[in-house]
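K.L.:
below are the sequence and a predicted model; questions follow.
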Amino acid sequence: MSMIGEYLRVTAAELDRAVQDPDWALDFVEQVQDAEEETEPAPAEARHFSTYKTWDMLRFLLARAEFPVNVIHGEVLFADDEDWGYGPPRYLLPERVRLAAEALRATSYGRLISGVDPAELTSAEVYPLGWSEPGVLEWGRPWYDGLTQFFEAAAKAEDAMLVWLD
């Protein structure tokens, strides 16, 4: 079983409903995931995005860069008695999505990995382990780029974001 970082863009009305009814939110997430699984929209057009197994690597790199928003785990717990895979879901308000989008755009992936020794990830027990391969830090680049595009589109639409690990 893999741990996957998951995101869903939601409108203000959808966020309100999700907070009030987490069961509805999980059903809604599954509907969007199923619909987009068939069409595979680009990150800038998608409502759902996954960082796949890179979530912990990105968490490590973003924390090292003192990133201003917790884009990996979300910031506000809204269903503490729910488990969406590996713990409860959280969300980011539209203003935090906007700040995250600006910071992602301003922080290139090259800058994130600059000066990082893969042994640091091994020492920190960053999931999924196996950081000894040459060029391993490049593994996260496509997901980081996609995450940046996803957040930029969400910010432009003034969307909030549901965040969870599945």
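P.N.:
Cool, the structure landed. Numbers count the residues shown, from 1 in each chain.

K.L.:
only C-alpha atoms for contact and neighbour calcs from this point on.
P.N.:
Fine.

K.L.:
first to last residue in stretch 57-72, what's the distance?
P.N.:
The straight-line separation of the ends of stretch 57-72 (CA to CA, to the nearest Å) is 10 Å.

K.L.:
got the contact list for it?
P.N.:
5, 55-56, 75, 92, 96, 99-100, 103, 112-113, 121, 126-127, 140, 144, 163 (CA atoms under 8 Å, 6 or more residues apart in numbering).

K.L.:
quick one: that stretch to chain centroid distance?
P.N.:
Offset of stretch 57-72 from its chain centre (CA atoms, centre = their mean, to the nearest Å): 11 Å.

K.L.:
next: stretch 122-141.
P.N.:
18 Å.

K.L.:
just the buried residues of the longest helix along the chain, please?
P.N.:
For the chain, the helix with the greatest residue count under DSSP state H is helix 22-39. Going by neighbour count (16 or more other CA atoms under 10 Å), the buried part of helix 22-39 is 22, 25, 29, 33, 36.

K.L.:
next, the one to line up against it:
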Amino acid sequence: MVLIGRRLSAGELGAVLADPTVVDMLLYGDLDDDEAEMPEPELDLDKSWHGIHYLLTGTAWQIGESAGAAILGGVEIGPDGGYGPPRLLDPDSVRAIATALDALDVETLRARFDPGAMTAAEIYPDLWTNGTDDFDYLMSHFAELRRFYHSAAVSGQALLLAIT
């Protein structure tokens, strides 16, 4: 399971709100066309998504306020792709989350990194045994998440997130 994301222009947001089936096309392209390539996601957190969520919320599945909504927040929209439907975050939510993510520093997140607790909470991919290497893996993807939200926030964009 990986988490992907896509920024939405105002026109794309309008299209998604008018017809939630558009979500699949925006995230995955034309799956009915064997020749079509799947579009590259603008955000790909690989398998780090759940570990980052844990660092932001201290929980496996609860969605927190501000930065705690960065991974699992938003409103479910569109068809279920197997791991739940994609989620839509409106521009105001994106700005609030971006601000909260920018306020976090690495030391705060390092203090929350507890491989034993993460294993006990069954944080995917449930392989938290490499200490510093695991934390560095999460931080490289956290930096990508922060950039993604910041870019969308300064552009006034909404976001789609999906676990695939």
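P.N.:
Yep, that arrived. Just so we're clear, the structure is a prediction, and the values are computed from it rather than from any experiment.

K.L.:
what's the TM-score here?
P.N.:
Once the chains are overlaid, their TM-score stands at 0.83 when taken by TM-score structural alignment, normalised by the length of the second structure; 152 aligned residues with a CA RMSD of 2.2 Å.

K.L.:
switch the buried residues of helix 22-39 of the first structure over to CSV; also include distance to residue 159 of the first structure.
P.N.:
Formatted as CSV, the buried residues of helix 22-39 of the first structure follow (distance: CA to CA, whole Å):
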residue, distance to residue 159 of the first structure
22, 18
25, 15
29, 15
33, 17
36, 18
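
K.L.:
report the two of those separated the most.
P.N.:
Using CA to CA, the pair of the buried residues of helix 22-39 of the first structure lying farthest apart is 22 and 36, separated by 20.9 Å.

K.L.:
ok, back up a step: from the contacts of stretch 57-72 of the first structure, which land in helices?
P.N.:
Filtering those for helices - DSSP H - leaves 55-56, 96, 99-100, 103, 112-113, 121, 144.

K.L.:
filter these to the buried ones?
P.N.:
Looks like these have 55-56, 96, 99-100, 112-113, 121, 144 buried, using 16+ other CA under 10 Å.

K.L.:
ok, now how distant is the most centrally placed residue in the second structure from residue 52 of the second structure?
P.N.:
Closest to where the C-alpha atoms of the second structure average out (CA atoms, centre = their mean) is residue 71, at 3.8 Å. Using CA to CA, residue 71 of the second structure is found at 8 Å from residue 52 of the second structure.

K.L.:
one more: residue 108 of the second structure?
P.N.:
Noted for residue 108 of the second structure: a distance of 12 Å to residue 52 of the second structure, by CA to CA.

K.L.:
the two - which one has more neighbours?
P.N.:
Neighbour count, other CA atoms under 10 Å: between residue 108 of the second structure and residue 52, residue 52 has more, with 25 against 11.

K.L.:
alignment lookup: that one to the first structure.
P.N.:
Here residue 52 of the second structure is matched to residue 58 in the first structure, going by TM-score structural alignment.

K.L.:
work out for me the element the residue sitting furthest away from the middle of the first structure sits within.
P.N.:
The centre of the first structure is farthest from one residue, residue 134, which by CA atoms, centre = their mean lies 25.4 Å away. Residue 134 of the first structure is part of no helix or strand when elements are defined by DSSP states H and E.

K.L.:
dump the residue contacts of residue 143 of the second structure.
P.N.:
Contacts of residue 143 of the second structure (CA under 8 Å, 6+ apart): none.

K.L.:
map it onto the first structure.
P.N.:
Residue 143 of the second structure maps onto residue 145 in the first structure, by TM-score structural alignment.

K.L.:
count of neighbours near the counterpart of residue 71 of the first structure in the second structure?
P.N.:
Under the alignment (TM-score structural alignment), residue 71 of the first structure pairs with residue 70 in the second structure. The number of residues packed near residue 70 of the second structure is 28, by other CA under 10 Å.

K.L.:
please apply the same query to residue 136 of the first structure.
P.N.:
Quick note: residue 136 of the first structure (other CA under 10 Å) scores 11 neighbours.

K.L.:
what of residue 83 of the second structure?
P.N.:
Residue 83 of the second structure: 11 neighbours (other CA under 10 Å).

K.L.:
secondary structure element holding it?
P.N.:
Going by DSSP H and E, residue 83 of the second structure is not in any helix or strand.

K.L.:
so it versus residue 108 of the second structure, what's the distance?
P.N.:
Counting by CA to CA, the gap from residue 83 of the second structure to residue 108 of the second structure is 30 Å.
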